[in-house]
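>>> Sequence first, then the predicted structure, then my questions.
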Amino acid sequence: MQQSVFISGAAQGIGAEIARLFHNHGYKVGIYDINEVQAHALAKELGENAKAGYLNVSNYRQWQMALQEFKNWAGELNILVNNAGILYSGAFENTPIQSHHNTIDINVKGVLN
C-alpha cells in the first residue's frame, strides 16, 4: 500500500517543501492549512496524490475532522508532520496580548490537539 503523510501548515514555506519532498518520494500527501486557497493551489500543482484541506490547528474538532477526511482519502495515516506555527516579531511588551494568546493556541495547543 502507498504510504501517506499528513502535514499541518503545509500551504507555504517549509510545510510546502515538506509536501513536495514526500510527494516526490511517492507518498500520498495531505496539505492542510488555515490558508485553504494556497493549500489547494499546491495540491493542484502536485497532482493526483495530493489532497488539500482547511485546518486551524488550535481547534480540536477541526483536527478530528481533517484527520478523518484524510484517512478516508488515503486509506491510512502513516506519518504526521505537525508543521503549523506562527511567530510575531518585535519587543515582547509591544506585542498585543491577543498575539501572545494566538502563539500559545497554535504553537502549543495545536500540537496537543
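Nice, I can see it. Just so you know, these numbers come straight off a predicted model, no measurement behind them. Numbers count the residues shown, from 1 in each chain.

>>> CA atoms for contacts and neighbours, from now on please.
Noted.

>>> Please tell me how far residue 106 sits from residue 48.
Computed with CA to CA, to the nearest Å, the distance linking residue 106 and residue 48 is 30 Å.

>>> Please compare the first structure with the one that follows:
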Amino acid sequence: MMRGLVEGKAAIVTGGAQGIGLEIAKLFFEHGASVAIVDLDEERAQAAAHDLSSIGRAIGLGCNVTDEGSVASAVSAAVDQFGGLDIFVNNAGITRDASLRKMQLSDFAAVIDVHLKGTWLGVRAASDIMREAGRGSIINMSSLSGKSGNPGQTNYSAAKAGIVGLTKASAKELAHKGVRVNAIQPGLIRTAMTEAMPPDVFAAREADIPMRRAGEAREVAGAALFLASDLSSYMTGAVLEVGGGRLM
C-alpha cells in the first residue's frame, strides 16, 4: 500500500472548519497526517474533526487568530495531542468589501488583523516549535487579489499582498533552521463565498480565466499538500498561483 505524502506528520489548519481550509485538512488526513482543525467557531471545528476521525487523528479547536494567547493555546493543544508539529497552514480569513470611499476604518482593520496579523502570529507560534525540531513546513494563504488588486478590496488586497512579503521575510529567517515557509495565491475558487456572488459577476470573472472555469477548493488543497510534503523539500519563500492561468 502506498504511503501518504504526509504520513505520520502533525498539521494545524486555521480556518479549517469550512471551504478551502476544510479541503486542505481532509486531504492532509487522507495522506496520513494527524490534523488539528482550528477555527473561530469551535463547535464547527469539532464537528468537522469528528467527521474525519473518531480515533484521535483529527481534533477540532477554537481559536481567534488575531489573539496571541489564543493562537499559542491552539498550537500547544495540538502539540500535546500529536507530540509535535510538522505543518502549519495559515488559512483563516474574512472579507469586508466596500469601495475606498465607503469602507469603514473598522472594516479595514478587521481584515488586516485576521489575514496579516493572524498569519504573522501563526508563523511565529509554529516556527517556535519547528525550529527546535529542525524541520517544518508553514503555508500561508495569499490571493491573486494581493497580486493584482481588486476594486472594493483595498483591505483584502493589501492584506494578501502583505502575506507575500511576510512569507519571504520569514522564509529567509527560518531556512537555516530547516523550516520552510511558502505561500499559495488562489484565484476564483468555488466556495460558499464566491457562489454567493451575482451569477453575471461570477460568469464575467470566470470568462477572464484562460482555463475558462473557476477552480475547486480541492485543487488549492493539492498545492498545499505539495508544499507540506517532502516533494517540495528544496522550496522556501515561493508563491504558487492556483488560478487557472489568470494574471500569468
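Noted; the coordinates are in hand. Given the structure is predicted, the values throughout are model-derived calculations rather than measurements.

>>> where exactly do the strands run in structure 1?
Shown for structure 1, the strands assigned by DSSP state E span residues 4-8, 28-33, 50-54, 79-82.

>>> Would you mind finding the match for residue 65 of structure 1 in structure 2?
Here residue 65 of structure 1 is matched to residue 73 in structure 2, going by TM-score structural alignment.

>>> quick one on the thing from earlier: and residue 106 and residue 48 of structure 1? Which one has more around it.
Remark: of residue 106 of structure 1 and residue 48, residue 106 carries more neighbours, 20 against 10, as counted by other CA atoms under 10 Å.

>>> check contacts around the more buried one.
The neighbourhood of residue 106 of structure 1, defined by CA atoms under 8 Å, 6 or more residues apart in numbering, consists of 57, 58, 84, 85, 86.

>>> same thing but at 6 Å, please
Under the criterion of CA atoms under 6 Å, 6 or more residues apart in numbering, the contact list for residue 106 of structure 1 reads 58, 85.

>>> Give the aligned equivalent of it in structure 2.
Per TM-score structural alignment, residue 106 of structure 1 is aligned with residue 114.

>>> what's around the nearest residue to residue 115 of structure 2 once chain neighbours are set aside, how many residues?
In this structure, residue 115 of structure 2 finds its nearest non-sequential neighbour in residue 93, 5.5 Å apart by CA to CA, 6 or more residues apart in numbering. The burial metric for residue 93 of structure 2, expressed as a neighbour count using other CA under 10 Å, is 22.

>>> Aligned to residue 93 of structure 2, what sits in structure 1?
Using TM-score structural alignment, residue 93 of structure 2 pairs with residue 85 in structure 1.

>>> Can you check which part of structure 1 the longest helix that structure 2 contains sits on?
Among the elements of structure 2 assigned as helix by DSSP state H, the one spanning the most residues is helix 154-174. Using TM-score structural alignment, helix 154-174 of structure 2 lines up with nothing in structure 1.

>>> Roughly how far does residue 23 of structure 1 sit from residue 39 of structure 1?
Here the criterion is CA to CA. By it, residue 23 of structure 1 lies 14 Å from residue 39 of structure 1.

>>> of the two, who's got more company?
When neighbours are counted by other CA under 10 Å, residue 23 of structure 1 and residue 39 differ, and residue 39 comes out ahead with 25 against 19.

>>> Quick check: the more buried one touching residue 52?
Yes - taking CA atoms under 6 Å as the definition, residue 39 of structure 1 is a contact partner of residue 52 at 5.4 Å.

>>> if I look at these two, which residues touch both of them?
Overlap between the neighbourhoods of residue 39 of structure 1 and residue 52 consists of residue 31, taking contacts as CA under 6 Å, 6+ apart.
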